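**Q** For reference, the sequence and a predicted model appear below.
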Amino acid sequence: MAWREAYKTVPVLLVDDESKVLDAHRRTLRTRFDLHTALGGTEALEAMEAHGPFTVVISDFKMPDMDGIALLAKVAALYPDTVRMILTGYADMDTAIRAVNTGAIFRFLTKPSEPDDLVMAICAGIEHAEMVQSARELEIVRRLKDGFERTLHAFTRLVEFRDPYTSGHMDRTADIAVMIAERMDMDKDDIAGLRLAAMVHDIGKVAVPSHILNKLGELTDAEFSIIKAHAEVGAEIFKGLGVEWPIARIIREHHERLDGSGYPDGLNGDEILLQSKILCVADIIDAIITDRPYRHGLGKGEAVGYLLEGKGRLFDVEVVETALSLMEEGRIREPGD
């Protein structure tokens, strides 16, 4: 385990009942770590209360006031994330087993220990602590993401309750968008964000009056303007969400077109996020092949023709070709298939 410059700020505590041993450790280690020392177990506990927690604690085994195993067992109880090591000249197997079982010892080091060996052991302990912390943070993020996804599902149910004709539309669109993104070898984390955005891409329709959402006849220009606002409203709902994915942006852009004829911002070409381009095509496919308030589903043939007509002008070429391949393979199905 190589020493790194960043380790200079990592707090490490060395415990021994011999001051000369501690002086030697200070000379060899103080430039490599944020080194603290304690003369015996009682002083170590005081140091931990005053300056802790320490990332690594290394204790001598044989000490008069409190042996190293007893000390490290207390450290384990008080500071479970601290990496604990024992250093002793009494390196018999029974001691090693008791040290591991009682104090959950990370390393058992013999005394005297070469400075380089001690540095390597401390570095290994720091890396272990970093991995444990990273694993804990990943678990927290996973739980937050799971909770966030459940919240998004609740939002989709809210929209579909007001607009029964789109029941399942956002989930189906999310499935299609993910299939396209996976076939295009998009990064897995980007796909995760795309899926979440697709699940709520029509959330802005909560601001559209129900009689417009469910109107059987042709919409007036004024009514269509209200419908079009759903992309902006949806983006506003998720603005400043505090997640790493551009969910608000994808929602806002899912009706943009390559030639600038889309809404709400008239973006064109590379101004539109790739995830938004994928969601746009997925949204169109599901809208065409499923029933709407004013018509029955038109089938995959109609969807294919519409995408081919707009390929390269309205819709991204690669996204369209990927979607067409998935439809040809039967991966994207019509309701009832």
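**A** Sure, I can see it.

**Q** only C-alpha atoms for contact and neighbour calcs from this point on.
**A** Will do.

**Q** Residues in contact with stretch 159-171: which ones?
**A** 156, 198-203, 205-206, 210, 213-214, 286-287, 291-293 (CA atoms under 8 Å, 6 or more residues apart in numbering).

**Q** What's the end-to-end length of that stretch?
**A** Terminal residues of stretch 159-171 lie 12 Å apart, using CA to CA, to the nearest Å.

**Q** now do stretch 305-319
**A** Chord length of stretch 305-319, first to last residue, is 15 Å (CA to CA).

**Q** For it, buried residues please.
**A** For stretch 305-319, burial by neighbour count (16 or more other CA atoms under 10 Å) applies to 307-308, 310-317, 319.

**Q** The chain: strands as residue ranges?
**A** 11-16, 34-39, 56-60, 83-88, 107-110 (DSSP state E).

**Q** which secondary structure elements does the last one contact?
**A** In this structure, strand 107-110 packs against strand 83-88, with contacts taken as 3 or more CA pairs under 8 Å, 6 or more residues apart in numbering; DSSP states H and E.

**Q** Comparison target, given below:
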Amino acid sequence: MEKARELIVVADPDENVQSGFLRLFGGHFKVVCFSESDEALKFLKQNTATAIVFSCYNLPGRGGIAFLRACESVAPQAARVMLTRETSAEAVKRALNEGRAFMFLEKPCKPADLVSAVETAMAHHTQLSKDRALLERTLAGSVKLLIDMLALFHPDAFRRTGTVRKQALKLAGALGMKKTWELEMAVMLSPLGEALLPQQILARYRAARSLSEQERTVLERSPAQTRDLLKNIPQLEKVAEHLYLSARGFDGSGFPKDGPAGKEIPLVSRIVRLLTDLWYASPESGPDAAAFEALTINHRKYDPELLQVARSVLMDDVPQERQSKIAECYIRSLRPGDVLVDDALSESSHELVLSRGHLLTPTTIRRLIQFHQTAGVRQPIRVERHEVKEEDLVGTV
């Protein structure tokens, strides 16, 4: 398989500039050229991992300064370089301050200088990517801790995150998504809006029962509340927007009423919407033909291509890479790494304590023990237990 090459985007209407970039760097990098800003931005939105963006100062469309500034939000890890004949102090100042350019190069630029600039910009992109990866791992750990805590107080709302996350990653692989961090965060945080809703409203909505005007108003505000809670957290701004639009139907139905439709809805939002509804349509054992048939009845709400891919990859018979077995355990014999097959319920009232699909940790096992000591937990508990090699147990407690 051919190794993926770093992507360089050139936005300049000068054909000599475009041919020069292709000649100098086409053998080592993937170079894509555009003559105006809008098409370049549209491309960048679909290729957010772009390494370097070159732009001329007087770029047709929105202009080079505004174009580079827009690139910062759609491809934040790309090194942005201004390449222009404008050499005034004012032009340089605007490129660096307003366009947030990493580098300013004067036309005409010697090939050696351009090669040196690409090497420097590529090193800058590499460092940005490493910093972003570290930040994402740190933030993901914090979100996971937050979800575990919220699941203790709102188990009904957060019961699906473990199962849906696995489905989302499988679906992302089939779609060729290279970056899944935003998707994973969106799935994990997607029940946040439900946790804020009164249970009677949520139950009536999920059962497709009629809602009063007041109840519908409360329901309509839920996506905005989720977005407002998350948008002020650094690096979660896009996740907040994805969740805000995840209640939007592919046909333009749903919330928000003035939102986008069709492919204009972000892919992450479309996936979250599809998998959330699939969860509620599925039995305890997971998605089946009847669940997909239920979604097909309201097929206009879902991306048809996405629905087809989901049906294909989530109902295949390919065995898991790691074999597992189902074990019936009493609480004292649960192990970290076990995955709940069924909901853990209280012994008397059948209240949800911990949801199916939850990956057990020492913390959650202690939670089950404590709950059992006070209120009682129905036992035995069925778990999916992966085979663990003897050497993997060394150093564990």
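**A** In hand now; what should we look at? All values reported here derive from a predicted model rather than from experimental measurement.

**Q** Please compute how far stretch 255-273 of structure 1 lies from its chain's middle.
**A** 29 Å (CA atoms, centre = their mean, to the nearest Å).

**Q** Buried residues, it. List them.
**A** Counting neighbours by 16+ other CA under 10 Å, stretch 255-273 of structure 1 gives 255-258, 260, 262-264, 266-269, 272-273 as buried.

**Q** ok, now stretch 266-282 of structure 2?
**A** Neighbour counts over stretch 266-282 of structure 2 (16+ other CA under 10 Å) mark 266-279, 281-282 as buried.

**Q** At the geometric centre of structure 1, which residue sits there?
**A** Val141 (5.3 Å; CA atoms, centre = their mean).

**Q** Could you check which residue of structure 2 pairs with it?
**A** Using TM-score structural alignment as the criterion, Val141 of structure 1 maps onto Arg132 of structure 2.

**Q** same thing with Gly260 of structure 1?
**A** With TM-score structural alignment as the criterion, Gly260 of structure 1 matches Gly252.

**Q** In contact with that match: list those residues for me.
**A** 259-262, 301.

**Q** Same question for Val200 of structure 1.
**A** 152-153, 155-156, 170, 234, 251.

**Q** Tell me which two in those residues are the farthest apart.
**A** Farthest-apart pair in the contacts of Val200 of structure 1 is His153 and Ile251; separation 15.3 Å (CA to CA).

**Q** Tell me which of the two has more neighbours.
**A** Each of His153 of structure 1 and Ile251 has its neighbours counted (other CA atoms under 10 Å); Ile251 has more, 31 against 15.

**Q** The more buried one maps to what in structure 2?
**A** By TM-score structural alignment, Ile251 of structure 1 lines up with Leu243.

**Q** what range in structure 2 matches stretch 93-103 of structure 1?
**A** Going by TM-score structural alignment: stretch 93-103 of structure 1 matches no residues.

**Q** Quick check: the corresponding residue of structure 2 for Val233 of structure 1 vs Val218 of structure 2, distance?
**A** Aligned by TM-score structural alignment, Val233 of structure 1 pairs with Gln225 of structure 2. Distance from Gln225 of structure 2 to Val218 of structure 2, counting by CA to CA: 10 Å.

**Q** Okay, and which of the contacts of Val200 of structure 1 map to helices?
**A** Within these, residues falling in helices by DSSP state H are 152-153, 155-156, 170, 234, 251.

**Q** thinking again about what came up before, filter the contacts of stretch 159-171 of structure 1 down to the buried ones, PyMOL style.
**A** With 16+ other CA under 10 Å as the criterion, this PyMOL line picks the buried residues out of these:
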select buried, resi 156+198+199+200+201+202+203+205+206+213+214+286+287+291+292
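
**Q** Inside helices: which ones of the contacts of stretch 159-171 of structure 1?
**A** 156, 198-199, 210, 213, 286-287.

**Q** what residue of structure 1 matches up with Arg273 of structure 2?
**A** In structure 1, Arg273 of structure 2 lands on Cys280 (TM-score structural alignment).

**Q** In this structure its match contacts Leu258, no?
**A** No. Using CA atoms under 8 Å, Cys280 of structure 1 makes no contact with Leu258, being 10.7 Å away.

**Q** Need the residues touching each of those two.
**A** With CA under 8 Å, 6+ apart, Cys280 of structure 1 and Leu258 have common neighbours Phe315.

**Q** now the helices for structure 1?
**A** Using DSSP H, helices in structure 1 cover 19-29, 41-51, 68-78, 93-103, 115-162, 169-183, 188-199, 210-213, 221-228, 230-237, 247-253, 274-289, 300-310, 317-328.

**Q** Could you work out which of the ones you listed reaches nearest to Leu35 of structure 1?
**A** helix 19-29 (7.0 Å).

**Q** Show me the contact partners of the closest one.
**A** So helix 19-29 of structure 1 is contacted by 14-16, 35, 37-39, 115, 119 (CA under 8 Å, 6+ apart).

**Q** Can you flag the buried ones in those residues?
**A** Buried, going by 16+ other CA under 10 Å: 14-16, 35, 37-39, 119, out of the contacts of helix 19-29 of structure 1.

**Q** And those, which is closest to Gly301 of structure 1?
**A** After measuring those against Gly301 of structure 1 - CA to CA - the closest member comes out as Val119, at 68.4 Å.

**Q** after the strand or helix carrying Leu68 of structure 2, next one along is what?
**A** Leu68 of structure 2 is part of helix 64-74 when elements are defined by DSSP states H and E. The helix or strand immediately downstream of helix 64-74 of structure 2 is strand 79-84, counting by DSSP H and E.
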